[in-house]
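Novice: Sequence below, structure please.
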Amino acid sequence: MALADAGRTDDRDRLLRQGAARPVADLAGACAALRAVRRDAETHALLGAFLGRRTPEDAAALAAADPAALVPELRAAARALSPARERDLLHALRVAGLV
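Specialist: Okay, the predicted model is just below:
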């Protein structure tokens, strides 16, 4: 994102946190677009914000859009937040049949 390239990572992170409130389908598209241009830090920040605001079941619904890519990314983001967040995510992913 241009903000990160300009050294404005706080602004970038604020926008990504706001994006976490979007519908799951929108977030799946945003993650795919960020991955396509190799914006791993932005993807991680977006997923971290998403996991901090949404339910584990929402995260499982997001992961279902592209399990091969999103399950590992969501797990990494959850792990960065807390062991409890990762545990809750793993449970939701198992219930959804994604792990």
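
Novice: use CA for all of it now, contacts and neighbours both
Specialist: Will do.

Novice: Could you check how far the closest residue to Asp13 other than its chain neighbours is from Ala63?
Specialist: Using C-alpha to C-alpha, 6 or more residues apart in numbering and skipping residues adjacent in sequence, the residue nearest Asp13 is Ala45, 6.7 Å away. The gap separating Ala45 from Ala63 is 16 Å, by C-alpha to C-alpha, to the nearest Å.

Novice: Alongside the first, I'd like the structure of this one:
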Amino acid sequence: MTQAFSRVRFIMVQPSHPGNVGSAARAIKTMGFSELVLVAPRHEDVIRHPDALALASGATDVLERARVYGTLEQALAPVTLAFALTAR
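Specialist: Now for the predicted structure:
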């Protein structure tokens, strides 16, 4: 992993489906990144949910290191530049 990649954090806000969290972890790792942050996930223990683990498929280390925050403000606290995307 390059030093620049280690400074990138992917934040999911209020994820509702554990499978999406697992899929995101897999995509993050496939692209060479490693930091996943979750903000107020619907399922309290989403990173250990069977669907998340199944869809992470080889990226459970990203799930295990994922941090969970209550607010987006907390998740963005150390961030100096942010970009936002949505499916809506």
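
Novice: what's the TM-score here?
Specialist: TM-score for the superposed chains, counting by TM-score structural alignment, normalised by the length of structure 2: 0.43, backed by 61 aligned residues with a C-alpha RMSD of 3.6 Å.

Novice: quick revisit: now do the SS call for the residue nearest to Asp13 of structure 1.
Specialist: Secondary structure assignment for Ala45 of structure 1 (DSSP: H, G, I helix; E, B strand; the rest coil): helix.

Novice: Give me the neighbour count for it.
Specialist: If you count neighbours by other C-alpha atoms under 10 Å, Ala45 of structure 1 ends up with 18.

Novice: wait, Ala52 of structure 2 sits on Arg26?
Specialist: No: shown here, Ala52 of structure 2 and Arg26 do not form a contact pair, counting by C-alpha atoms under 8 Å, at 9.9 Å.

Novice: residues near the nearest residue to Ala60 of structure 1 once chain neighbours are set aside, how many?
Specialist: Excluding its sequence neighbours, the residue lying closest to Ala60 of structure 1 (C-alpha to C-alpha, 6+ apart) is Leu93, at 5.2 Å. Neighbour count for Leu93 of structure 1, taken as other C-alpha under 10 Å: 22.

Novice: for the one helix or strand Leu93 of structure 1 maps to, packing partners?
Specialist: Taking DSSP states H and E as the criterion, Leu93 of structure 1 maps to helix 83-95. On a contact count with 3 or more C-alpha pairs under 8 Å, 6 or more residues apart in numbering; DSSP states H and E, helix 83-95 of structure 1 meets helix 56-64, helix 67-81.
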